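Visitor: below: sequence and its predicted model.
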Amino acid sequence: MFEELTLLQLQQYWWIIISLLGGLFAFIMFVQGGQTLLGRISKGDEVLKTMLINSLGRKWELGFTTLVLFGGALFAAFPLFYSTSFGGAYWVWISILFCFIIQAVSYEYRKKEDNFLGQKTYEIFLYINGSLGVILLGIAIATFFSGSNFSVDENNFSHWDSSLRGLEAAFNLFNLSLGFSLFFLVRITGALYFINNIDNNTIRQRAIKSIKIDMPIFLVFFLIFLFYLFTKDGFAYDSNGTMFIQEYKYFINFVEMPIVFFMFLVGVLFVVVAVFLTIHFNKTCCIKTGGLGVVLTVMALFLNVGLNNTSYYPSISSLQSSLTIVNSSGSHYTLTTMSYVSLMVPFVLAYIIYVWYQMDRVKITKEEMESSSHNY
């Protein structure tokens, strides 16, 4: 079956899978968003804080799983990206990795006896993961559109042309706009998740109030990002693989790929509808609508930057070194073999959905937390 596909078709197939995994990971980062809301919603009440942390603690591992799937698929399908970005921009990636490591440690050791760092320290770690980790990740993804400082020689050895090793991306307004958009978006989905998962009126009302604060700020940064995206020059390549700068490239991609543009519009609409129904009609199930919206929106952005003869990792210091799905992928044999493995993805997703359903059949309550022998 997959053997009959051309190399280009396999490359496109794997970029679609990576885009889907990227969208799913963006949704599951509601855990990170919820971590930044612990103080705002609990207001120092330890019972409420315990409910919030345990609600997130039952889901944080799903985020790690999805991140590993996303990174693994990207590494296996497009190894030149992995060697170029992770080998060159290592300070930004190490910073992101550190932020996610302290998250795992915090959930496991926050309530441990003889915890020499103290409970408060691990709660600070959770906030760092949900704020700095998310913003840096958004900045790193934004470089897919804005470009990075690297060059690749004829032997596919990459060279990073900035001493900041990736951290220079944090000084770009376009990159920052996506980083802060993602930060406030995951705070909104985190609040939607609390409303759906915890049976407590105080938490519900404070979460709604939090959404009312974060939604306008998110829209400001997101509209700035969209303005830059639709008006900026993009990085394209012709049939010979020669890179060139094209005006309004990312806007043109949406026009020339109407299905992707439709996905993007529907995704944004779903997020807005989820917030509207939660605020004005006190709906408690809008994490599903909002979550689907996040998946569709992020997936559409990945498809926009990777398909239609577009460089998904452009170089601003050596234009012809820019990476595309064509010049950075594995061989036909590798992608074919991986494609058969990808047939297991629907079963993995079905398992995650089943486990999620089993964990959420009964909402978290104050009584449950007080009687539980194990709390995060």
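Guide: Structure's in. What do you need? Numbers count the residues shown, from 1 in each chain.
Visitor: please count neighbours and contacts with C-alpha atoms only from this point.
Guide: Fine.
Visitor: give the other helices and strands that the longest helix that the chain contains contacts.
Guide: Determined from DSSP state H, the single longest helix within the chain is helix 201-231. Applying 3 or more CA pairs under 8 Å, 6 or more residues apart in numbering; DSSP states H and E, we find helix 201-231 packed against helix 38-42, helix 173-197, helix 249-256, helix 258-281.
Visitor: try it against this one:
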Amino acid sequence: MDTLTFLQHYWWLVISLLAALLVFLLFVQGGQALFYSLGKTDEERNLVAASLGRKWELTFTTLVVFGGGFFASFPLFYSTSFGGAFYVWMAILFVFVLQPVAFEYRRKPGNPFGERTFNTFLVVNGLLGPLLLGTALGTLFSGAFFTIDRLNLANQGGAAVISQWTTPWHGLEAVVYGGNLLLGIAVVFLAMLLGCQYFLNNIDHEAIRRRARRRILPVAAGFLLFFVAWLVRLLLADGWAEDAAGEIVVEPYKYLHNLLEMPYLGVMLLAGVVSVVGSIVLGWRGSRRAIWFGGVGTVLTVLALLLAAGWNGTAYYPSLADMQSSLTIRNSSSSLFTLRVMSIVSLFIPFVVAYIWYAWRSMNRKPLTREEIEGDPHHY
């Protein structure tokens, strides 16, 4: 494996890991989706908001870093998807902008819209955020309607536009194509499951903990139903691969073959699913440790699936309008120089992760209580 190929695989690993962490951090959105079902009184809702308000920045920051990392390492995907499917990405941006606005203003004195309005914003972000992100991730397997013409780079008469979207919906069609909605709904249920587990770990309030425990099994059943349906569909589907000549060809059962030909990914996927199932049992029993098993399982599962989507010569963004326009990590990456410089910068990532872990542990040293909220005039 030459240096460029190694760096392309390395950066797909980094991007996949960021995406996996992002899916785990959607527990904030899952908690917001359950805002009114877990908090029955103003005091309880304020406790739920204060608990989630300490973590929402991690989700938002990871989303931004994920987009920035994709732009730097695989710019052709960024320009094709973010530039072509802009209705979906603008919807995601709008939904995620609602979140900080809601946290900032829901308890502001003199708020002219009322606290309930901003509580509704939190619920909207909690439901639509995971749904849209899950649907967008689904297109990495099912594909999208775009074409690419690299010859336009030599166009001297105007802007060098090399990718075109071929439908007027600009990404919204993903909701009804390729089983993407199955994955989107599965991510919504997963976020709510992780949200319940987070509250068991973070809040010391008997009524909220009891309601969170009761919702573990229903949301877990919804997650397993939709995720298994999507996974079976994926493993039985045809995939698109790049042959030795650089041509894109159809390969039956491509993703199943990837898990078999890269058995460490199959083991990682199985371990992730088992860990998530274990977290469901722990959460149902009221254990504070459930979120850690759920978090590790989520990261392992998403990481294994995304690596299977990009490694082993797989087209990670198939084109449904022109098969040869499909994107692989080889034909869509940055230059060797750019990837090499970025790899040096990426060495600082472990220090950033260590800081996040330290800050998390400091904030979660003991469960959040009603008395702590009442004594804090700046709570969310």
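Guide: Yep, that arrived. Bear in mind that the values here come from a model prediction, so they are computed numbers and not experimental data.
Visitor: returning to that earlier point: helix 173-197 and the longest helix of structure 1, what's the angle between them?
Guide: 150 degrees (axes from the mean of the first three to the mean of the last three CA atoms, to 10 degrees).
Visitor: which residues in structure 2 does helix 201-231 of structure 1 align to?
Guide: Aligned by TM-score structural alignment, helix 201-231 of structure 1 corresponds to residues 206-236 of structure 2.
Visitor: buried residues, the matching stretch. List them.
Guide: 208-209, 211-217, 219-220, 222-224, 226-227, 230-231, 234-235 (16 or more other CA atoms under 10 Å).
Visitor: strands of the stretch 51-200 of structure 1, start to end?
Guide: Taking DSSP state E, counting those that start in this stretch, the strands of the stretch 51-200 of structure 1 run over residues 150-152, 158-160.
Visitor: average offset of the last one relative to structure 2?
Guide: Meaning strand 158-160 of structure 1. Here strand 158-160 of structure 1, set against structure 2 after superposition, deviates by a mean of 0.4 Å using mean CA distance after the TM-score superposition for structure 1.
Visitor: map residue 29 of structure 1 onto structure 2.
Guide: Looks like residue 29 of structure 1 aligns to residue 26 there (TM-score structural alignment).
Visitor: verify the stated contact: its match with residue 59.
Guide: Yes. Residue 26 of structure 2 sits in contact with residue 59 when judged by CA atoms under 8 Å, with a separation of 6.5 Å.
Visitor: okay, the two: which has more neighbours?
Guide: residue 26 (26 against 20; other CA atoms under 10 Å).
Visitor: the more buried one and residue 313 of structure 2, how far apart?
Guide: Here the criterion is CA to CA, to the nearest Å. By it, residue 26 of structure 2 lies 30 Å from residue 313 of structure 2.
Visitor: can you get me a residue count around residue 64 of structure 1?
Guide: Look at residue 64 of structure 1: counted by other CA under 10 Å, it has 18 neighbours.
Visitor: counterpart of it in structure 2?
Guide: Counting by TM-score structural alignment, the partner of residue 64 of structure 1 is residue 60.
Visitor: what's the burial count for the residue nearest to its match when sequence neighbours are not counted?
Guide: Leaving aside its sequence neighbours, residue 60 of structure 2 sits nearest to residue 96 (CA to CA, 6 or more residues apart in numbering; 7.5 Å). Other residues lying near residue 96 of structure 2 total 22 when counted by other CA under 10 Å.
Visitor: for the one 3 residues further on, same thing?
Guide: Burial of residue 99 of structure 2, expressed as a neighbour count using other CA under 10 Å, amounts to 25.
Visitor: quick check: it vs residue 181 of structure 2, distance?
Guide: Taking CA to CA, one finds residue 99 of structure 2 at 23 Å from residue 181 of structure 2.
Visitor: same question, residue 69 of structure 2
Guide: Residue 69 of structure 2 is 25 Å from residue 181 of structure 2, by CA to CA.
Visitor: same thing with residue 305 of structure 2?
Guide: 17 Å.
Visitor: try residue 52 of structure 2
Guide: From residue 52 of structure 2 to residue 181 of structure 2 the distance is 26 Å (CA to CA).
Visitor: same thing with residue 335 of structure 2?
Guide: Distance of residue 335 of structure 2 to residue 181 of structure 2, given as CA to CA: 35 Å.
Visitor: these two: who's more crowded?
Guide: Taking other CA under 10 Å, residue 335 of structure 2 and residue 181 do not tie; residue 181 has more neighbours (21 against 14).
Visitor: how about the more buried one, what's its match in structure 1?
Guide: Aligned counterpart of residue 181 of structure 2 in structure 1: residue 176 (TM-score structural alignment).
Visitor: list the contacts for the counterpart of residue 345 of structure 1 in structure 2?
Guide: Structural alignment (TM-score structural alignment) places residue 345 of structure 1 against residue 349 in structure 2. Residues near residue 349 of structure 2 by CA atoms under 8 Å, 6 or more residues apart in numbering: none.
Visitor: helix/strand/coil for residue 349 of structure 2?
Guide: Remark: residue 349 of structure 2 carries the secondary structure label helix [criterion: DSSP: H, G, I helix; E, B strand; the rest coil].
Visitor: try residue 302 of structure 1
Guide: Following three-state DSSP, we place residue 302 of structure 1 in the helix state.
Visitor: so which residue is dead centre in structure 1?
Guide: Geometric centre of structure 1, nearest residue: residue 26, 3.1 Å, by CA atoms, centre = their mean.
Visitor: my read: that one touches residue 294, true?
Guide: Yes. Counting by CA under 8 Å, residue 26 of structure 1 touches residue 294, with 6.8 Å between them.
Visitor: the aligned residue in structure 2 for residue 100 of structure 1 and residue 152 of structure 2, how far apart?
Guide: In structure 2, the residue equivalent to residue 100 of structure 1 is residue 96, according to TM-score structural alignment. Here residue 96 of structure 2 is placed at a distance of 34 Å from residue 152 of structure 2 (CA to CA).
Visitor: what residues are up against the closest residue to residue 34 of structure 1 other than its chain neighbours?
Guide: Once flanking residues are discounted, residue 34 of structure 1 sits nearest to residue 190: 4.2 Å by CA to CA, 6+ apart. By CA under 8 Å, 6+ apart, the contact list for residue 190 of structure 1 reads 29, 30, 31, 32, 33, 34, 35, 37.
Visitor: could you rerun that using 7 Å?
Guide: 30, 31, 33, 34 (CA atoms under 7 Å, 6 or more residues apart in numbering).
Visitor: counterpart of residue 123 of structure 1 in structure 2?
Guide: Correspondence of residue 123 of structure 1 to structure 2, assessed by TM-score structural alignment: residue 119.
Visitor: measure its match to residue 130 of structure 2 for me?
Guide: 17 Å.
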